[in-house]
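A.B. asks: Quick one, what's the 3D model for this:
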Amino acid sequence: MHWLWAIIVGLVLGLIARVILPGKQHQPLWLTVIFGIIGGVLGNAVATWIGVNDTKGIDWIRHLLQLAGAVVLVGLGDMAYMAVRGNRRTV
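C.D. replies: Predicted coordinates for the structure are as follows:
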């Protein structure tokens, strides 16, 4: 069940990250979801490291760290995707 939630949260975080980032992202949706999942995990790790992973009420700081991780990874992932894929045109 945790994997299902990770995929759902990764999808949401990845889509929000795509909206936040300026310009057009060229990576496919499945790659955005993967980067969103990894960003969420990274944000949870940072929240645990600084001691704000479990607070009373809504964990806003943890959620913002997850989103920040997703934005960074989606941005870097898009640059890496374009570097690997190049500017090849399909006919």
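A.B. asks: C-alpha only now, for contacts and for neighbours.
C.D. replies: Fine.
A.B. asks: can you pull out the helices in the chain?
C.D. replies: Ranges of helices in the chain, per DSSP state H, are 2-20, 29-50, 60-85.
A.B. asks: and these as TSV, adding mean neighbour count?
C.D. replies: As requested, those are exported to TSV (neighbours: other CA atoms under 10 Å):
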stretch	mean neighbour count
helix 2-20	17
helix 29-50	20
helix 60-85	19
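A.B. asks: another one to check against the first:
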Amino acid sequence: MDVLWLIIVTVIGGAIIGTLGKMVAPGDRDKIPFWLTVVCGIVGMLVGSYLYWWLFGHNNGSFDGHEATPTNATNGIDWLRHLWQVAAAAVTVMVAAVATGRSR
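C.D. replies: Alright, predicted model coming up:
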């Protein structure tokens, strides 16, 4: 059951992060299909989380009885990590639009 929830959260999170990434990407990026937006969002979630972790989160001490991890580096909501995810998704959307020839 844990794997099912992981898949559900990943797809929903990918749709949200991908849509936000599409909105902040410069230019006309609305021509890529929704499934590609979700894939870009999932890639943005992964890349953004690990990039944030590598730059800022790896040296956080333990809190709430556990060590900091790439998916949970602070107490509460990791707003900065989510901003990094949206930025990574925006870059991924731009790359996907150029790679599929749908950037104009």
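A.B. asks: Mind checking the TM-score on these two?
C.D. replies: Once superposed, chain against chain, the TM-score is 0.81 (TM-score structural alignment, normalised by the length of the first structure); 84 aligned residues with a CA RMSD of 1.8 Å.
A.B. asks: Quickly note the distance from the residue mapped onto F35 of the first structure from the second structure to V47 of the second structure.
C.D. replies: Counting by TM-score structural alignment, F35 of the first structure corresponds to C40 in the second structure. Counting by CA to CA, to the nearest Å, the separation of C40 of the second structure from V47 of the second structure is 10 Å.
A.B. asks: my read: the match of F35 of the first structure touches I16, true?
C.D. replies: No: C40 of the second structure sits out of contact with I16 when judged by CA atoms under 8 Å, with a separation of 10.4 Å.
A.B. asks: Any figure for the gap between the spatially most central residue of the second structure and T19 of the second structure?
C.D. replies: Most central in the second structure under CA atoms, centre = their mean is M45, positioned 2.1 Å from the mean C-alpha point. Distance, M45 of the second structure to T19 of the second structure, by CA to CA: 12 Å.
A.B. asks: circling back to that earlier point, wait, the residue nearest to the centre of the second structure touches A15, no?
C.D. replies: No: if you go by CA under 8 Å, M45 of the second structure and A15 don't touch, sitting 10.2 Å apart.
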